[in-house]
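**Q** Pasting a predicted model and its sequence here:
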Amino acid sequence: MLPGVFVLFLAGYFLLLLLISWLTGRKADTQAYFIGNRNSIWYVVAIGMISDSLSGVTYISVPGKVQTASFSYLQTVLGYVLGYVVIAAVLLPLYYNRNLTSIYTYLRQRFGPVSQKTGAVFFMLSRLTGSAARLFVIAGVLQLFVFDHYKVPFALSVSIMIALMLVYTYRGGIKTLVWTDALQSALQVLAIVLTVAVIGSSLHWGPAEMVTRIVNSEKSATFFWDWRAVNFFPKDFFGGMMIAVTMTGLDQNMMQKNLSCRSLSDAKKNIYTFSVLQLLAHVLLLGLGVLMYEYMKAYGIQVPVNAAGAPVTDQVFPLLALHHLGTFAAVVFLMGLTASTFSSADSVLTTLTTSFYIDILGYSTEGMGRARRRLKNGIHIGCGILLLLTILLFRAFNESAIIDTLLFLAALTYGPMLGLFAFGIFNRRAIIDKGAFIVCLLAPAGCFFLKQYSAGWLNGYKFGHELLIVNGLFTYIGLWLLSLRRGNPA
């Protein structure tokens, strides 16, 4: 596929996003930017949330990792479903009953301003690194297969992508993102379905035979029971549950969209619908991974390796789509990749702006004058610049499969938020507010060392996704030690 075709496609796609931005943002006020005027349609939000679940990391990394991890990732995804039930039953009522715009305002109400800022800082760190990791994967693929052809430096190509995101989210904020994310989710799922169809056609397999081949493949093994292994089922399942609770329910980026729904009832319907849709989408993506390796086996294609001879599974999907499956498959792949490029980071610019404006600076979204609007816009642009710098750091230091890096970072950064919210919800004790930040630094530091040395310390036991739960527990215990023995209205 000629790189120029992709450039034309990207230009057309960007024009479509600009059109949606203009239609949704032409009458947008500050409440539309922050909370969508609480008028978002629940099923549109549910569809749009798929693009966060099927980010560029998932789109590229999960099918490729089937080679080394089989379907074990599905253990984590099943845990997600239970986590979404917890969000709908516990967290959404808490947020709606308090009429929150930033969910970390709850920590101020419950503990004090330092706790609020601590939660916001860890959210910003979590989302910044997570979004940067996702964009890093996609930008790397585009650089290798497109921008290197025109000798465009990596830093410049990523800067162009972020600048485009800034343009169409600058005014409409959440009101625009609800609709652009829905479009991007639809394109991502369509890209996966069409790629499956192309591989099936190339192998002369119909839908029934593809399903049979996937089910009977040794790579479709799903449940693993070695208690010392990273993919031990309870680790993945309950770790996945807490990943969903933290990375969705305690994450301003995801909850800001949910809080834009018209009512608590609509927000719950959104979460339950999304939980089913994302499960089906992940099953489809894992099935695609099996089919990719069946295609490679049939045509004698080797898995890419790095300098040390280890398989680089993140490059398998791009390799097949852009060099072996034909022009149509290349266009389809780049369509999904483009959708995940923008969905991975566009909303984070708005939600980082919201959290910094409300939680760190302490301003209200009500009655914003011209000076405050300029400040909000400046923060929005600053978040884009910070995102760019973080991506460049990933390019300099990342060595493993990016989804492993992302989930490890999530365990370290979301754990303190899990501990803070759990302590606030499940007991009525007050804490020494100024000590919350220290506790939230010590807990992930302890988990980092556990991850590095657990095999030697614990008779071969290796931490996986359950490290997030341990991190939250460490934070909870630390807060309990800081707590005062007197009731505190929750």
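**A** All right, it came through fine. Residues are numbered from 1 along each chain as shown.

**Q** alpha carbons only for contacts and neighbour counts from here, please
**A** Noted.

**Q** My guess is Val189 contacts Leu280. True?
**A** No - Val189 lies out of contact with Leu280 (C-alpha atoms under 8 Å); the separation is 10.2 Å.

**Q** okay, those two: which has more neighbours?
**A** Val189 (21 against 12; other C-alpha atoms under 10 Å).

**Q** In contact with that one, which residues?
**A** The neighbourhood of Val189, defined by C-alpha atoms under 8 Å, 6 or more residues apart in numbering, consists of 281, 336.

**Q** Ok, Phe237 next?
**A** 75-80.

**Q** for Ile431, same thing?
**A** Contacts of Ile431 by C-alpha under 8 Å, 6+ apart are 111, 479-480, 482-484.

**Q** Make sure Asp52 is indeed in a strand.
**A** No - per DSSP: H, G, I helix; E, B strand; the rest coil, Asp52 lies outside any strand segment and is helix.

**Q** put this beside the first:
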Amino acid sequence: MAPGILLSFLIGYFMILLGISYFTSKKSSDNSTFFTANKNSKWYLVAFGMIGTALSGVTFISVPGEVGNPAGNEFKYFQFVLGNAIGFILIATVLLPLYYRMNLTSIYTYIEERLGTYSYKTAASIFLLSRTIGSSFRLYLVVIVLQRFIFDSYGIPFWATVLISLGLIWSYTFKGGLKTIIITDTLQTVFLVSSVILTIFFICDSLDLNIFQAFETIKNSGYSKVFFYEDFITSKFHVSKQLLGGIFVTIAMTGLDQDMMQKNLSCKNIGEAQKNMFTFTAVFVIINIFFLSVGALLYVYASKYGISIPLDSITGKPRTDFLFPEIAFNHLSAIPAIVFMLGLTAATFATTDSALTALTTSFCVDFLGFSKKADLNSASAIRNRHMVHIGFSLLMFLVVILFNIVNNAAVVSAIFTVASYTYGPLLGLYGFGLFLKSRGVKDKLVPFICILSPAICFFLNANSKMLMGGYVFDNELIVVNGLITFIGLLIISKPKTSNTQF
């Protein structure tokens, strides 16, 4: 597939996003619009757009690739997805009513009212750190794909590709913020979902399969096993670990994450926000089935035509992440290549633009105190918000460049894993706040508890085989992380003199 054709469609795609930004911010681009979309978002747009935010470019290329991993992953990921679905339902029924009852802009202000200022700043800092690292990592993984298949042909250096990508995202988010994101994420989800469905169609067409034959092919391919009951101690993929991890990762990384909750809080009322979450959950499960099906068909296609898993340029080992782009760009026709590129771009930038908006919101509200100022929409407040938006764009640029300089896939993966550990303390903070309302904490000690907990978990994860009779952690480690934080908070707590309820 000629890089020039792909680049022209990429430019056209961003022109559409810029057009949406212009029209959504034409009447109003103040801070109320940026932070909450004036609390006037349509629940069905939020529900559909959240798919693009939840399913990053990493999901787009990694989930299908992992289906045929030599380690035998198959459809194991769907166990985790089912746990996600349970977690989303708990968010809709427990956390959303709390956020709406308190009329929050930043969800971390709950921690301030319940536990204190130091706890509040700690929770917000956890989000800023985790989301910056996580979103930068997701952007990095996809930019290297675009770099490999498009921009290397023009001699454009990697740093320039990253800077252009972030510059484009900044250009269509800096005015309208969340109001723009609601619309652009809906459009990007359309591209994402369409690309997955069309990819299935194009691969089936190449394999001369109709939809029923494709189903039978996937069923009989050896890739479609979902539930795994192998040894609980030594296997990461035991169904109980995956379900438990899926539930609590979702609660922490969605329900306690400003990025994901900001869209929900832009709905008119709790009823519409809950309809959004329930609808989103159903679509989320279905679209992940499609992703896994794409993975099975990719490996069937690769086997039929003798296509090997591409090698990683760093390690020289097969990298399953590259199988989807390899087949889309080099073995199918021009249309599937364009569809894949637009889907990958949509998945990545729907995640990044949303994260950039949420990071700006959290910093402005949680550290600059915008929600406590009467002049929220003054010229100086809007100017400060613009500066924060630029600052986080540059910070993400630097983090992505750092990932590239490290140039070691194992180290980068370790950094991302460590970043995911930081959400565990949020589970502990909110759990303590919700379930032990009669107790207060020594607020100044909370940051130390929230640093100690992930450090202990990192040690446990590295040494669990030796310390715990061969036990191997997976995503359920976040539960341990939250529990350690909870116990730490309990140790530094005492009964409250006033039983104010939140």
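**A** Looks like it came in fine. Nothing here was measured: the structure is a model prediction, and the numbers come from that model.

**Q** Now the TM-score, please.
**A** Scored by TM-score structural alignment, normalised by the length of structure 1, the superposition of the two chains gives a TM-score of 0.97; 490 aligned residues with a C-alpha RMSD of 1.6 Å.

**Q** And the strands in structure 2?
**A** 439-441, 493-495 (DSSP state E).

**Q** So which of those is the most surrounded?
**A** For the strands of structure 2, average neighbour numbers computed from mean count of other C-alpha atoms under 10 Å are highest in strand 439-441, which has a mean of 21.

**Q** how far out from the middle of the chain is it?
**A** Averaging C-alpha positions (C-alpha atoms, centre = their mean, to the nearest Å) puts strand 439-441 of structure 2 32 Å from its chain's average.

**Q** cool, and stretch 238-257 of structure 1?
**A** Relative to its parent chain, stretch 238-257 of structure 1 has a centroid offset of 9 Å by C-alpha atoms, centre = their mean.

**Q** now stretch 217-229 of structure 2
**A** 26 Å.

**Q** what comes into contact with it?
**A** Under C-alpha under 8 Å, 6+ apart, the answer for stretch 217-229 of structure 2 is 67-68, 74-79, 237-239, 293, 296-297, 300.

**Q** 10 Å instead, please
**A** 67-69, 72-79, 204, 209, 211, 213-215, 235-240, 242, 292-297, 299-300 (C-alpha atoms under 10 Å, 6 or more residues apart in numbering).

**Q** cool, stretch 8-17 of structure 2 as well?
**A** Counting by C-alpha under 10 Å, 6+ apart, 4, 6-7, 18, 20-22, 165, 168-169, 171-173, 180-181, 183-185, 187-188, 338-339, 341-342, 345-346 sit against stretch 8-17 of structure 2.

**Q** and the gap between the aligned residue in structure 2 for Tyr106 of structure 1 and Asp259 of structure 2?
**A** Correspondence of Tyr106 of structure 1 to structure 2, assessed by TM-score structural alignment: Tyr110. Between Tyr110 of structure 2 and Asp259 of structure 2 the computed distance is 16 Å (C-alpha to C-alpha, to the nearest Å).

**Q** swap in Val196 of structure 2?
**A** On the measure of C-alpha to C-alpha, Val196 of structure 2 and Asp259 of structure 2 end up 24 Å apart.

**Q** what's the matching residue for Met261 of structure 2 over in structure 1?
**A** Per TM-score structural alignment, Met261 of structure 2 is aligned with Met255.
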